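A.B. asks: Sequence and predicted structure are below.
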Amino acid sequence: MTAMSMLHDRHRLIGRLVRGTVSGRTGVPRAVATDGDTPKPVAWLIPEGGGTEWTTPLRAIEPVTVPTPSRPPRRGR
């Protein structure tokens, strides 16, 4: 992670759908920053489509893999 403005850090999962392993909720990380007096940065998540933000430890988020629809095999002509 490298420092950004407003005490935010860069993180590879910002903007991607993740699951919080502590709460089981899914959301999109908007920032990685400290939360009040907490010395370690946390992930600031928002539900997909909007809503109320919440925080969770960085070690407690994992990317959500969205299954892609499978295509039937192409038939020869």
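C.D. replies: Cool, the structure landed.

A.B. asks: Only C-alpha atoms from now on, for both contacts and neighbour counts.
C.D. replies: OK.

A.B. asks: for the longest strand along the chain, packing partners?
C.D. replies: Under DSSP state E, the strand in the chain containing the largest number of residues is strand 26-33. Here strand 26-33 touches strand 18-20, strand 42-46, going by 3 or more C-alpha pairs under 8 Å, 6 or more residues apart in numbering; DSSP states H and E.

A.B. asks: Alongside the first one, take a look at this:
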Amino acid sequence: MADGSMDTKGSKSLGLAHFDHPLLGHQVVDHGHDDVIGVLRAFAPAVDKATLVPFVPKGDPVAWLAPLGGGVAWTTHPDEIEAV
């Protein structure tokens, strides 16, 4: 909720379907993908289709991770990550 109330497993809404997470911006290990390490960049619903029309995705948030040193980002279930 944009008014700062809590939503989605106790996470505070940051707007546009993004939620706060204590590990945002930190290195995490992704146990769902062979324990690869990445940086948690976002906690928001996955987007299942590409479109030129702006929209706010719906659904449960996933962890959006960026690889160390750059590269292609990936998503994983939030329960699969922990701080390095």
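C.D. replies: In hand now; what should we look at? Computed from a predicted model, the values in this text were never measured in an experiment.

A.B. asks: once the structures are aligned, where does the longest strand of the first structure end up in the second structure?
C.D. replies: Per TM-score structural alignment, the counterpart of strand 26-33 of the first structure in the second structure is residues 37-44.

A.B. asks: mean deviation (superposed) between the longest strand of the first structure and the second structure, please.
C.D. replies: Compared with the second structure after fitting, strand 26-33 of the first structure deviates on average by 0.4 Å (mean C-alpha distance after the TM-score superposition for the first structure).

A.B. asks: Give me the contacts around that strand.
C.D. replies: 7-11, 13-20, 40-48, 58 (C-alpha atoms under 8 Å, 6 or more residues apart in numbering).

A.B. asks: which of those residues count as buried?
C.D. replies: Applying 16 or more other C-alpha atoms under 10 Å to the contacts of strand 26-33 of the first structure, the neighbour count classes 8-9, 13-14, 17-20, 41-47, 58 as buried.

A.B. asks: Which stretches in the second structure count as strands?
C.D. replies: Using DSSP E, strands in the second structure cover 6-7, 11-15, 18-19, 27-30, 36-45, 61-67, 74-76, 81-83.

A.B. asks: To which residue of the first structure is Ala73 of the second structure aligned?
C.D. replies: In the first structure, Ala73 of the second structure lands on Glu53 (TM-score structural alignment).
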